[in-house]
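quick one, fold the following:
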Amino acid sequence: MADTMEASQIEVAKAMLASAQSALTDPLSTRAEIEYAGIRLVECLTEVVRVAESRGQRLTKVDSDASEETPPPEE
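Take a look at the predicted model:
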């Protein structure tokens, strides 16, 4: 379930990135559109960072578990 939620958050961030790029490169974009894009980018980036940190913690746990199960090599 967490993987599905994370994938969804990343897809939303990708869509927002495309939308923000469009707003920022369009000379006719209003100040409100640019502000909205900035606010949403911060929200999406916050979520993506949380996903990355969560995955990093899970990877660290998996690495830690693996090292506890694997005896050190004999010399």
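
when you work out contacts or count neighbours from here on, use the C-alpha atoms and nothing else.
OK.

for the residue nearest the centre of the chain, what is the enclosing helix or strand?
Nearest to the mean C-alpha position of the chain, by Cα atoms, centre = their mean, lies residue 48 at 1.9 Å. If you go by DSSP states H and E, residue 48 is part of helix 31-69.

list the buried residues for that helix?
Within helix 31-69, the residues that qualify as buried are 34, 37, 38, 40, 41, 44, 45, 47, 48, 51, counting by 16 or more other Cα atoms under 10 Å.

please generate a structure for the following sequence too, so the two can be compared:
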Amino acid sequence: MRLLPWSGQGGKPCYLVGDGTGYLSRVADDIECLQLDMAARLLDHATDMLADHKATTAQLRFLVARMTEALRDVHRVAESRGARLPAPDGGHIASR
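Coordinates of the predicted model:
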């Protein structure tokens, strides 16, 4: 099973059962790439904003809120990809 990069109703995780070659797997791959790219861009923005000593409290709070969202996405991507890695004995690593 693959943990998908989006949540279902009520924030519950969504899973996909399959061989990883179907349409929904490709959509999930594309969304993961977008989420990782957005996180990288947000880190660059954070670096710039922290160097700007004129950044306001409201701007920094907004930045932290977006970084929280990005970190949540990146964590989900890492959890999903980690769960699909083969274990040293040839099995799969169990997810939490």
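
which residue in the second structure lines up with the residue nearest to the centre of the first structure?
In the superposition onto the second structure, residue 48 of the first structure corresponds to residue 74 when matched by TM-score structural alignment.

residue 10 of the first structure corresponds to which position in the second structure?
Counting by TM-score structural alignment, residue 10 of the first structure lines up with residue 36 in the second structure.

residue contacts, the match of residue 48 of the first structure?
Applying Cα atoms under 8 Å, 6 or more residues apart in numbering, we find residue 74 of the second structure in contact with 35, 36, 39.

buried subset of those?
By neighbour count, with 16+ other Cα under 10 Å, these hold 35, 36, 39 as buried.

tell me which of these fall in helices.
35, 36, 39 (DSSP state H).
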